[in-house]
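A.B. asks: Make a model of this:
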Amino acid sequence: MNKHSVGSKNRNLGFTLIELMIVLVIAAILAVVAYKFYVSYVGSAQNSHAKATMLETTQPMPPHYVAHSKYRGQPSVLLLGVRTRSSSTVADQSA
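C.D. replies: Here you go, the predicted model:
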């Protein structure tokens, strides 16, 4: 038997370092692409949730404003410098 033919059998049993590194690079590229899609998906889901929450919160506001001439839970501190119906500012009224 030839020595080279016996030795070549043992060399084909495993992977070389280059082959393993190529597989790791491909896996890393796929992970980066998947992560970008995941972040985009989570961001759009959070935006949808925020829009739904804001819509749910603001729907009862116009009928309450029509009935009471103010928004529910409206602090007067936020109205400083805003003209009211009496044409004076809230800051002038509180002073």
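A.B. asks: rest of the way, CA atoms for contacts and neighbours
C.D. replies: Fine.
A.B. asks: just checking, residue 74 is part of a helix?
C.D. replies: No. Assigned with DSSP: H, G, I helix; E, B strand; the rest coil, residue 74 falls outside any helix and is coil.
A.B. asks: I'd like the structure of this one too, to check against the first:
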Amino acid sequence: MKSDLKVKYLQFLLGKKKDSNEGFTLIELLVVVIIIGVLAAIALPNFLNQTAKAKQAEAKTTMSQVNNAQALHRNTNNDFAGDMSTLALGLPTVTANYTYNVIGGDDTAGIKATAANSAMKGYRGGNAFFKDGNSNSVIATVACEADVAGTGDPDYPDLDTTQTTLETAAACGTNFKSVK
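C.D. replies: Below is the predicted model:
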């Protein structure tokens, strides 16, 4: 390419100015809004599910602490505590997420966590003191999570002191599964 042609071409490119009225068209903006809407529709349910799981962790932790305290109380006092205050854990019976009810007596104890809103699952747990097949004293402990979310009363687990195995002395029952 001749040098004067190169110079003229560069002058042409440098002299070309953008139109000051350029911008996004309505169609381009509409496409962007639709894409953001689709992404939000996908992400929002996942976000809400994760917040419910975080709130449910409160119930699992409380239930575990109460079950452990009940087993310790039974070993120390030869009976289970009848309420949360007797366990002296300093845990509330009502929080923003759950309402906790504790029962206990001679050989069984139970806890239930009723969800405050329908996005969270209910929980129930308990302890049963029994004699195994070798006549050894054993405390069976169970923690159960509802299969579906809801604010229904989870009731107490199936506790049977006449059984001789851990699995049958304390069981979750129907519509609940064991949690670790």
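A.B. asks: Next, the mean deviation of the longest helix along the first structure compared to the second structure.
C.D. replies: In the first structure, assigned by DSSP state H, the helix with the most residues is helix 17-58. With mean C-alpha distance after the TM-score superposition for the first structure, helix 17-58 of the first structure departs from the second structure by a mean of 1.1 Å once superposed.
A.B. asks: Which part of the second structure matches that helix?
C.D. replies: The aligned range for helix 17-58 of the first structure in the second structure is 26-67, by TM-score structural alignment.
A.B. asks: Go ahead and measure how far that stretch is from the middle of the chain.
C.D. replies: 13 Å (C-alpha atoms, centre = their mean, to the nearest Å).
A.B. asks: And stretch 69-79 of the first structure, by the same measure?
C.D. replies: Counting by C-alpha atoms, centre = their mean, stretch 69-79 of the first structure comes out at 31 Å from the chain centroid.
A.B. asks: What of stretch 59-79 of the second structure?
C.D. replies: For stretch 59-79 of the second structure, the distance to the chain centre is 21 Å (C-alpha atoms, centre = their mean).
A.B. asks: Kindly report the same for stretch 121-133 of the second structure.
C.D. replies: 21 Å.
A.B. asks: Where in the first structure does it fall?
C.D. replies: The aligned range for stretch 121-133 of the second structure is empty, by TM-score structural alignment.
A.B. asks: picking up where we left off before, next secondary structure after the longest helix of the first structure?
C.D. replies: Moving toward the C-terminus from helix 17-58 of the first structure, the next helix or strand (DSSP states H and E) is helix 61-68.
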